[in-house]
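K.L.:
missing the sequence, but the structure's below:
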């Protein structure tokens, strides 16, 4: 069977030129990978791209014995970003997937089997199959400006299946290979820097980017003539290999709890690489790829990847960006921890003056001091220069009076989550600001419309809800009040983009998206405990989903008082679906930070909490708790979509992926509920059409 063609493939061409280099007997055949686009669209390998590379090697073979060495590099800033995943949805049979895997292996292996030395000149990003192509070459140089070097496959639901699991551990050892293939991929797809890639032994030499290709060619000639020997480390195939595999499994278990197959298949392949021939190892890669390509986990990962990389960049319902006003100064009301995080982010990204204000000099000094201290930490870590640190420090100041905001274009409040307090803050601000200055609120649950109701200019009030920690979580819920105008909303989206946040437009509904769903979802777990389910049982119930942390560990992170406040807010809005746990109230009244103590290094139920809680006599099992929580989630999403809280289910999924850490391998909330049959059970039909985030069979 033939693999399917990808009709929308942006074909990567392999362009060959022949160079006469001083000191080299014969020509140097240099292949340049180029898909005809700039660096914003990386070169990838679909069926046509692999054919072009195959034909280039045919052309080189036809010139033998004139060719003395072969090299491969990429277009400016990009080496290659691996397989073209955009066509995966066209693969409807396992046999097709197997052919795709085998064809990649066949073409790439031609570099390993050349009769002359082969070189990869990694001039830019090398991801997945791009990095595997480099590994098939005998030698590798890397540019100091290469932006990203990684194997992201396990992050998406695949394995490095064109030789990566066999070549990398035998080049740099199992420990480093596990770090790159498993740990980095599961750690939010962490990339290697060029220096790290060189230190690891993936690249043989790190060269300056200014004249990278010329220096790479000169280095290659010295390697060929023997004046620059390349040494490779001896690989430990004994206890060190076992230790690496154990560490990789522990990392996968900690992140996924066995809920996705890809990293575990990758570990099996790395184990095989210890003793298997390359032919046997790559044949096993073929089988693994064929299985995973036909898995719902991969389709889910690709769906999530598409949301984060495409939909997030074009927010549904956002007004025309030409309506946005320029922001030249920012005000932050409050000087607590959240306000300090906001001030630092605005100063770093917008590079405009940022003024904080608070009720007394002590709080104000502490808030401004926090921001200045964080700037100093960035300098100490080498993440910014001394000049940049000086400029950022000068941009962030404090004032006890609101008239310091008179020339501000964008003012955000980060005060206590109480509607009356926020309304009073906005009423005072309106006395000092121009009518067009944006009034933004970081509220997590309160009504934007009510907050703006008594203002002279309610049209310039927007919700601008960040997630904590601000510097880490990429989601920004932008909330439109009943009277918010398009210009204010467009300005909010423009600011979000400059802040490098992924913004989703949300209507003014209680708790918006993430907090509303998490409160409902986790509220069912708490309710099960109130009914008599042991805390440990309820906390384990969601483990098969591979969530970042169990519910009651999350409770400790958020804080019981905050959780209670949100629960009460939601109960006021939807009393039938959002009960308030009296045990949670007892926890807050007792000033307990959570239900666990960590004296032994692992969580154990606090005996005082066990004594404090009043439990019912209707305990549930783990599966019952999980089914209950997921059914509640499906019901709430259905209601939110009916009420127009967001435009489409995809926006729900995007919010949960970026704001709550919903696992990528589940593809978002709605496809998971669809695959599990919960959507149809609760609402009578799926949230998404068949084939989206799941396998659509021919």
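P.N.:
Yep, it's here. Owing to the predicted nature of the structure, the values given are computational and were not obtained by experimental measurement. Numbers count the residues shown, from 1 in each chain.

K.L.:
contacts, neighbours, all on C-alpha from now
P.N.:
Noted.

K.L.:
how many residues are close by residue 263?
P.N.:
28 (other CA atoms under 10 Å).

K.L.:
distance of it from residue 151?
P.N.:
Residue 263 is 12 Å from residue 151, where distance means CA to CA, to the nearest Å.

K.L.:
swap in residue 597?
P.N.:
Plainly put, residue 597 is 38 Å away from residue 151 if you go by CA to CA.

K.L.:
next one: residue 217
P.N.:
Distance from residue 217 to residue 151, by CA to CA: 26 Å.

K.L.:
alright, now check it against this:
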């Protein structure tokens, strides 16, 4: 039986209250009249609705009117929905960054509660019809209602505040754990935001208990209204989960705190504040819980960590879409086939990514049959793993494998529009590969290198056509890391560079243009960091002290775990290359050389339970400190690292490696997982005083990534 379409009653006309359209709907089966509030900021459908102070005030007015009507018996329920594709994307973060006083910050915090709690105090049941993305305050709007339905195609439900440097402070830290229990609430409030800002899909939301029903998008509103009538009539009784006992609640919170400590070591404030609010939610009443959320939001809105996080989020989400310094896109050469020289691990990852995203033939070449066979086996294993995890359909897996070929014959690369060399990081070898390729590929084909630190200029110096050479530096693992450094030499043409930028875009990556200077951006700074740590250990600092010294930064791993991940021989190779190119700022490390020769690990093997990888104290014997050693304490190591990074950034800007410090921040966030709450690296060095101390100037204008001056 088909569900009747909603009809508007003859009495009240649809009313526009800026952010809220209100109309009356006659529910099916003579169940009564529902006031349907549609949240809409009046922008086109591609731009999500956000709620700033004015929008909240307008929504508040609309809901107050419905509350009066409910008390007068004019309506039996209130529904809230959004414009196509969006319920709401939460608070207007642009407005948040303009707040400069605690009074204004608290006003915004309280406005959310004052407005949203009307949905829980309406006098009649309230229903959220989640027809699209509901993020942050948008999801809290739905949580404030008595019941919730969601479209089956909705894939972006989230409370991402901890990711940005806030807490779900318009009711989320209280309402969600009371709805789904503390364990599931912390999954949404902490685990998913801090694990790459993962979204929750409609089916997952139903399983978690965040919503009560999922309906097909084609007639979502009609089905939701029919379901509403059934709920009001008692024919449907939505299930409510039983929350955990106080003992279990406390145990879950303690476990979550231990995980935060292991991951962040107290470096990021917002997740801990969110956890405190959730911990207190079980016994708190609504008034005290909302007051505590107001306190937390006020504190965090006025924090430099939030401003830095929003600056970093803007860098990686908006500004990254228009790369600085990229030539006009129309200059890019069409790429109908790609050649890759080498068939090792990195080359295989490149081949699969290119075959998947560009959907063009990929021709690989290596020097002997054994390497060819190993390369093919690695590619097949990689594709099969992705298919087994559901990241690739069987048909797509077969297509990818069919589009990649590996051979020992260099001439198979002759028809490629773009050839990427991905052989061992030895300059003479790369020069030889380039020379061989020039005799095979077309004169207008673009030739690229995936070098991580070597000079692209030196690599192409003896070619007949050095102008078609460009660096395209991918990061490992290729599929996951979002950054590509596009390296331009003095000879590189706009066509070659534009082709590299176009490739990055087609691969779903963010490209940053960099000059051909040693280490480019990410490796130059990471190796300066590691060089300072290694120098401290060579000078007598215990490896354990040096390893934990950087924890106040909240980096994803310690320096020795990073070296182990990269591979000690690779890290030493890059360190020695930078030593040769840039001098004693990158000192050699005899201790690390000994460990590499002995084939020893720097950190123990992972235990499979997510335990943090800390340096193995046993490697201390590889470092022979001088007789007059002056070991540093942890604060001293951190200071040496930050002084070194500040100095290096100043030199990189003087050399024109990039045009501005925000490009360095973008590289470090996307290529080195530099924490968002630091804003990359420049805001942190500014607000801790290192920029002024070392360079005599700030890197960013005041107010760009910190709290603006009041007034």
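P.N.:
That came in fine, so what should we check first? Predicted, not measured: the structure shown is a model, and the values here were computed from it.

K.L.:
TM-score for the pair, please.
P.N.:
TM-score of the superposed chains, computed with TM-score structural alignment, normalised by the length of structure 1, equals 0.95; 688 aligned residues with a CA RMSD of 1.8 Å.

K.L.:
of residue 597 and residue 151 of structure 1, who's got more company?
P.N.:
residue 151 (31 against 16).

K.L.:
quick one, helices of the stretch 51-200 of structure 2?
P.N.:
Counting by DSSP state H, counting those that start in this stretch, the stretch 51-200 of structure 2 has helices at residues 53-71, 93-97, 102-116, 137-143, 161-164, 172-180, 182-186, 192-194.

K.L.:
so for residue 221 of structure 2, which of these sits nearest?
P.N.:
The closest of the helices of the stretch 51-200 of structure 2 to residue 221 of structure 2 is helix 137-143. By CA to CA, the value is 15.0 Å.

K.L.:
now that closest one on structure 1. Mean distance?
P.N.:
With mean CA distance after the TM-score superposition for structure 1, helix 137-143 of structure 2 departs from structure 1 by a mean of 0.4 Å once superposed.

K.L.:
could you tell me where that helix falls in structure 1?
P.N.:
Mapped onto structure 1 using TM-score structural alignment, helix 137-143 of structure 2 spans residues 129-135.

K.L.:
contacts for the matching stretch?
P.N.:
Residues from elsewhere that reach stretch 129-135 of structure 1 (CA atoms under 8 Å, 6 or more residues apart in numbering): 44-45, 79-83, 108, 119-122, 140, 149-151, 160-164, 167-168, 202.

K.L.:
okay, and stretch 427-435 of structure 1 goes to which residues in structure 2?
P.N.:
So stretch 427-435 of structure 1 sits over residues 435-443 in structure 2, by TM-score structural alignment.

K.L.:
list the contacts of the matching stretch.
P.N.:
410-411, 413-417, 462-465.

K.L.:
and the match of helix 137-143 of structure 2, how far out from the chain middle?
P.N.:
Centroid separation for stretch 129-135 of structure 1 versus its chain: 22 Å, with CA atoms, centre = their mean, to the nearest Å.

K.L.:
and stretch 201-209 of structure 1, by the same measure?
P.N.:
On CA atoms, centre = their mean, the centre of stretch 201-209 of structure 1 falls 27 Å from that of its chain.

K.L.:
what is the burial count for residue 402 of structure 1?
P.N.:
20.

K.L.:
likewise for the one 10 residues further on?
P.N.:
Here the number of neighbours of residue 412 of structure 1 (other CA under 10 Å) works out to 24.

K.L.:
check which helix or strand covers the counterpart of it in structure 2.
P.N.:
When structure 2 is aligned by TM-score structural alignment, the residue opposite residue 412 of structure 1 is residue 420. Per DSSP states H and E: residue 420 of structure 2 is located in strand 418-421.

K.L.:
that strand vs structure 1, average distance?
P.N.:
Mean for strand 418-421 of structure 2 is 1.2 Å (mean CA distance after the TM-score superposition for structure 1).
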